[in-house]
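1. Show me the folded form of this:
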Amino acid sequence: MKMYVGIDVAKDTLAVALPQTTTNWKVRSIRNTPEAIRKLINELPDQSHVVLEATGSYSVLLTYLLCQAQVAVSVINPKQSHHFAQLQLAVTKTDESDAVLLARYGQLVQPPCYTMESDVLLRLKQKRTLLRHFKKQQRSLANLQHAFSPLPVQDERVASSLQQLISHFQTAIAEVTAEIDQLTTQHFPDQLRRLTSIQGISTTIATALIEVTSGFAQFHSAKALAKYIGVVPVIYQSGKSQITKGICKTGDPHLRSLLYMASWSAIRYNKPCQALYQRLKAAGKAPKVALIAVVNKLLRQAFAVVKFKQDFDPDYQPVLRSFPCFLT
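-> This next block holds a predicted model:
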């Protein structure tokens, strides 16, 4: 019988709720370090199933070591535990109570097991995050340089320092971009080639899709992929009223912006996307609404070429068929 263990993750500590009976847990706190986590893993009961929240970098070490030790683990969205706490009418929020809440969530909901990303994908995520920060810093410095340019009296030392920093970030951006391209080409050559065969999807977008989706490994439908990235409409219906509240925006905002920009290219060069855009515009849809529909079309095309292992064919006629499961 599975025994659900709830772990609330903080920067320096982990609150662990170990089951004593089906309704009681013993809660203790340990350090969020490799040594303490390995000791905890050795002390876990047989058939333990750990439940924790996704808390960015702080939870990755714990998840990584649990998966290495082949301990069943579920990583849930913090929104899920928050709404579960509201369902339980919880009025207390501490690390200890959150750990017990996660254990109870595991018992009642029995969430699916999490599959840890490969070391290559973990490195790719870090490099893409670093690249975004480099570009942000470069834009900030370039804006500052532009703001100083009309001043009647300019400090040469300031101008020189700004130019040196901008040049430094340009070099760093080029180096990190080359490393990302090398990693993707080396470890995901087929996916990269098939994704870039779609008109509108560049190498940058293809690399971002591979990184964000873990190589499309955990998705069984294009709709689930679009929801994960955050481009599906939010529909509110009650009685006679039905309101569409834009898109859900649940995923990576940087990837969403890249896909939105890609839709402008797709409506010019991608025949199915062009036909969809023109049809929606003729039906009276707003341009942005039609472009978001094109983004969804691009994601369906990306999902199809990766899942069915075929290059993009703009004249392809869809047929009903099953696709292989990546989790086997």
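2. only C-alpha atoms for contact and neighbour calcs from this point on.
-> Fine.
3. what about the strands in the stretch 51-200 of the chain?
-> Along the stretch 51-200 of the chain, counting by DSSP state E, counting those that start in this stretch, strands occupy 72-76.
4. for it, what spans make up the helices?
-> Per DSSP state H, counting those that start in this stretch, the stretch 51-200 of the chain carries helices over the ranges 57-68, 78-87, 95-109, 119-148, 156-187, 189-196.
5. can you list those helices in JSON lines and add mean neighbour count and distance to Leu276?
-> Putting the helices of the stretch 51-200 of the chain into JSON lines (neighbours: other C-alpha atoms under 10 Å; distance: least, C-alpha to C-alpha, whole Å) gives the following:
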{"stretch": "helix 57-68", "mean neighbour count": "17", "distance to Leu276": "40"}
{"stretch": "helix 78-87", "mean neighbour count": "13", "distance to Leu276": "34"}
{"stretch": "helix 95-109", "mean neighbour count": "21", "distance to Leu276": "40"}
{"stretch": "helix 119-148", "mean neighbour count": "15", "distance to Leu276": "32"}
{"stretch": "helix 156-187", "mean neighbour count": "15", "distance to Leu276": "31"}
{"stretch": "helix 189-196", "mean neighbour count": "20", "distance to Leu276": "20"}
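6. Distance from stretch 134-148 to the middle of the chain?
-> 27 Å (C-alpha atoms, centre = their mean, to the nearest Å).
7. quick one: contacts of it?
-> 154, 159, 162, 165-166, 169-170, 172-173 (C-alpha atoms under 8 Å, 6 or more residues apart in numbering).
8. Then stretch 208-219?
-> So stretch 208-219 is contacted by 117, 121, 124-125, 128, 188, 191, 225, 252, 255, 303, 306, 326-327 (C-alpha under 8 Å, 6+ apart).
9. Next: stretch 223-232.
-> With C-alpha under 8 Å, 6+ apart, stretch 223-232 has contacts from 213, 219, 247-252, 255-256, 292, 295-296, 299-300, 303.
10. Could you also give me the structure for this second sequence? I'd like to compare it with the first:
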Amino acid sequence: MANRVQRTELGVDVAKDELVIYRSDCDSLTRIPNTKPQIKAWLRSLPAQAAIALEPTNAYHYDVTELAHAAGFDVFVIDGYRLNNYRKGIGQRAKTDPCDARLLARYLKNEGDELRPWSPPPPAYRKLQSLLRRRAVVVKSLQCMQLSLDGEPALKAELAQIKRQLGLALRSMEKKIHEALREANLLSHAKRIQAIEGIGPLTAAGLIMAFIRGDFTSSDAFIAFLGLDLRVSDSGRKQGQRCLSKRGCGEIRRLLHNAGMSASRTAQWKGFYEHHRARGLATTQVLVMLARKLARVAFALMKGGTEYQAVTRSYGATVSA
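-> Now for the predicted structure:
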């Protein structure tokens, strides 16, 4: 049996101004500025078999991730939700930058065989991701403003001005999303997906963004990447409540949920919706099932390069999502 190559695990806690780095082989903790020159100098000091784990931030982890990958190191981007549960599981009570750096290195050491190294996304992915996330922030801000100011007549003019300005920002972002798809030659995918009942331009852009991020071998893998797969908690005769894993981009799930609401009112999907509501499922449950259906259809169209053809569906006693 071949001996396993020993590697050095490093955990990197990323902040806007600095990186807190824990190195497992020498139990050392260092801090460096989060700048490209400092990161490159630090990477040159690492052994060849080093592996780096970090938690994603808004955008501050991009430099260290890309530079470490370009230097030939395995980089693992650990989801914050998963890391938080791991922290609780091992009984760690403190959460500081040094503690998180040590936790990342420990997670990589113990769970590294089950992790997939990070690979650079296509340029269109990052552009679409940035635009969709920022649009979501603007939409949320607009909703907050309406809730806050709508009941005050004296601020009616100010609210109208805010809505106009944010509306212009939203339209500008949507135009840029369309341009990003065009520049990446992805408009054919967008047109193909938008033929599905309930899916509009933004949902199509989100699905395309997810599709180009990885080489998905099946629709199940695509659904899991979207965070629409189920967590199961059964024990003996007890069947626990199912819930979504909610991994990946929450904005895509929100857009798909809205698409499900729209699709549930169409002739094509109304029967699906009413059938499962009649079974006693809650509205949210059925909309999630419908969102998952729409995502699977979109995946099949993108994977096969085929055009959408609506088919008449009948819903009997058993229909799975």
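11. quick one on the thing from earlier: and the two most separated of the contacts of stretch 208-219 of structure 1?
-> Arg128 and Leu327 (25.2 Å; C-alpha to C-alpha).
12. Tabulate the helices of the stretch 51-200 of structure 1 (a markdown table), appending distance to Arg279 of structure 1.
-> Below are those laid out as a markdown table (distance: least, C-alpha to C-alpha, whole Å):
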| stretch | distance to Arg279 of structure 1 |
| --- | --- |
| helix 57-68 | 44 |
| helix 78-87 | 37 |
| helix 95-109 | 43 |
| helix 119-148 | 36 |
| helix 156-187 | 36 |
| helix 189-196 | 25 |
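13. Ok, which of those comes nearest Gln274 of structure 1?
-> Nearest of the helices of the stretch 51-200 of structure 1 (C-alpha to C-alpha): helix 189-196, 17.5 Å.
14. Superpose on structure 2 and give me the mean offset of that closest one.
-> Following the fit onto structure 2, the mean deviation recorded for helix 189-196 of structure 1 is 2.1 Å by mean C-alpha distance after the TM-score superposition for structure 1.
15. What separation do you get for the most centrally placed residue in structure 1 and Val60 of structure 1?
-> Nearest to the mean C-alpha position of structure 1, counting by C-alpha atoms, centre = their mean, stands Val212 at 4.6 Å. Noted for Val212 of structure 1: a distance of 15 Å to Val60 of structure 1, by C-alpha to C-alpha, to the nearest Å.
16. And for Thr33 of structure 1?
-> 11 Å.
17. Then Ile243 of structure 1?
-> From Ile243 of structure 1 to Val60 of structure 1 the distance is 38 Å (C-alpha to C-alpha).
18. Tell me which residue of structure 2 lines up with Met261 of structure 1.
-> Alignment note: Met261 of structure 1 maps to Asn258 in structure 2; criterion TM-score structural alignment.
19. And that match, which helix or strand is it part of?
-> Here Asn258 of structure 2 is covered by helix 250-263, with elements defined by DSSP states H and E.
20. Just list what the next helix or strand after that helix packs against, helices and strands only.
-> Of the helices and strands lying after helix 250-263 of structure 2 in sequence (DSSP H and E), the nearest is helix 270-278. Packing contacts for helix 270-278 of structure 2, counted by 3 or more C-alpha pairs under 8 Å, 6 or more residues apart in numbering; DSSP states H and E, involve helix 283-304.
21. do that again at 10 Å, thanks
-> Applying 3 or more C-alpha pairs under 10 Å, 6 or more residues apart in numbering; DSSP states H and E, we find helix 270-278 of structure 2 packed against helix 250-263, helix 283-304.
22. That one vs structure 1, average offset?
-> Looks like 4.1 Å for helix 270-278 of structure 2 (mean C-alpha distance after the TM-score superposition for structure 1).
23. ok, the alignment partner in structure 2 of Asp46 of structure 1 - contacts?
-> With TM-score structural alignment as the criterion, Asp46 of structure 1 lines up with Ala48 in structure 2. Going by C-alpha atoms under 10 Å, 6 or more residues apart in numbering, Ala48 of structure 2 touches 7-8, 71-73.
24. doesn't Ser197 make contact with Asp313 of structure 1?
-> Yes: if you go by C-alpha atoms under 10 Å, Asp313 of structure 1 and Ser197 touch, sitting 8.5 Å apart.
25. Kindly tell me how buried Ser218 of structure 2 is, as a neighbour count.
-> A count of nearby residues for Ser218 of structure 2, using other C-alpha atoms under 10 Å, gives 12.
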